[in-house]
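Peer 1: Please find the sequence and the predicted model below.
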Amino acid sequence: MASAIRGSRVGAGPMGEAERGEAIARSHVSYWCANGHEVRPSFAEEESVVIPAEWDCPKCGYPAGRDKANPPSPIKNEPYKTHLAYVKERRSDAEGSKILEEALRKLRGDD
């Protein structure tokens, strides 16, 4: 006995896409990144739709703008800092040594 839905997917019907109604009018907008990649997402042609000034390039991840001659600059990410790196920014080596000696004295019971 064969299954009636064998080989079909959810939402598929005898009419296919026409069953869902007509597609809304769309326009493609070009964006360019600093590497020269062009991205062309589509947006609905409605008054309420706001077209963004920048779009992320799917090829390199850089921000892309609508002016091909003047694309936005790539974002400079600072490298991850450890807790120790932040402490070293606030304390000098001499201060660190002094704090370490005080902590060791307390542990040894030299107070």
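Peer 2: Ah, there it is.
Peer 1: going forward, measure contacts between C-alpha atoms and count neighbours the same way
Peer 2: Will do.
Peer 1: Pull out the buried positions in the helix of greatest length in the chain.
Peer 2: In the chain, with assignment by DSSP state H, the single longest helix is helix 93-108. Residues of helix 93-108 classed as buried: none (neighbour count, 16 or more other CA atoms under 10 Å).
Peer 1: from what I can see E54 touches V39, true?
Peer 2: No. Judged on CA atoms under 8 Å, E54 makes no contact with V39 at a distance of 10.6 Å.
Peer 1: Now for the two: what residues contact both?
Peer 2: Y31, A64 (CA atoms under 8 Å, 6 or more residues apart in numbering).
Peer 1: adding another structure so you can compare the two:
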Amino acid sequence: MSPTIRSLVIPVSDLDATKAVYTALLGSPHTDESYYVGYNVDGFEVALNPAGAGGGPVAFADVEDLDATRATLLAAGATERDAPRQVAPGARVCVLADADGNPIGLRGK
């Protein structure tokens, strides 16, 4: 199974102000919490993350084996930006960076 990009996480400094803009564009969020606001756009997740470290949006690729994919990308020259962490039951994420510092998000088990 090849990785599929199904979500875009946008780090924000002012959740309420940013949420107003994205709600005007995308409609009401399906999740509206102080730690995460999520919109479903035809099966694609657009999320606002007030705890984001900045550096722009991160597209997350869904992968079968997060650890194996992470190891493959690190061996190919990627660097680690955010170590793997649990975000929901059965779901972990991490963020790597390519040679130019562009983020590469991975989401899997």
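Peer 2: Perfect, thanks for sending it. Note that the structure is a prediction, hence the values are computed from the model and not measured.
Peer 1: Superposed, what's their TM-score?
Peer 2: The pair, once superposed, lands on a TM-score of 0.19 when counted by TM-score structural alignment, normalised by the length of the second structure; 40 aligned residues with a CA RMSD of 4.9 Å.
Peer 1: hang on, the earlier thing: E54 and V39 of the first structure - which one has more neighbours?
Peer 2: V39 (20 against 16; other CA atoms under 10 Å).
Peer 1: quick one: that one and E101 of the first structure, what's the gap?
Peer 2: Using CA to CA, to the nearest Å, V39 of the first structure is found at 59 Å from E101 of the first structure.
Peer 1: quick one, helices of the second structure?
Peer 2: 15-26, 66-75.
Peer 1: other SSEs contacting the last one?
Peer 2: By that I understand helix 66-75 of the second structure. Judged by 3 or more CA pairs under 8 Å, 6 or more residues apart in numbering; DSSP states H and E, the packing partners of helix 66-75 of the second structure are strand 91-97, strand 103-108.
Peer 1: Show me which residues of the first one are buried.
Peer 2: By that I understand strand 91-97 of the second structure. R92, V93, C94, V95, L96, A97.
Peer 1: Identify, from those, the entry nearest to Y39 of the second structure.
Peer 2: For those, the closest approach to Y39 of the second structure (CA to CA) belongs to V93, at 18.5 Å.
Peer 1: That closest one contacts E80, doesn't it?
Peer 2: No. At 11.9 Å, V93 of the second structure does not count as touching E80 under the criterion of CA under 8 Å.
Peer 1: mind checking the longest strand of the second structure?
Peer 2: strand 79-88 (DSSP state E).
Peer 1: between it and strand 103-108, how big is the angle?
Peer 2: 40 degrees (axes from the mean of the first three to the mean of the last three CA atoms, to 10 degrees).
Peer 1: three-state assignment of L84 of the first structure?
Peer 2: Three-state call for L84 of the first structure (DSSP: H, G, I helix; E, B strand; the rest coil): helix.
Peer 1: and it, how many residues sit next to it?
Peer 2: 8.
Peer 1: can you check the one 5 residues further on too?
Peer 2: Residues near E89 of the first structure, counting by other CA under 10 Å, number 8.
Peer 1: what about it, distance to A103 of the first structure?
Peer 2: Distance from E89 of the first structure to A103 of the first structure, by CA to CA: 20 Å.
Peer 1: ok, now A94 of the first structure?
Peer 2: From A94 of the first structure to A103 of the first structure the distance is 14 Å (CA to CA).
Peer 1: what's the answer for D56 of the first structure, then?
Peer 2: D56 of the first structure is 50 Å from A103 of the first structure, by CA to CA.
Peer 1: same check, this time on V87 of the first structure
Peer 2: Applying CA to CA, the value for V87 of the first structure to A103 of the first structure is 16 Å.
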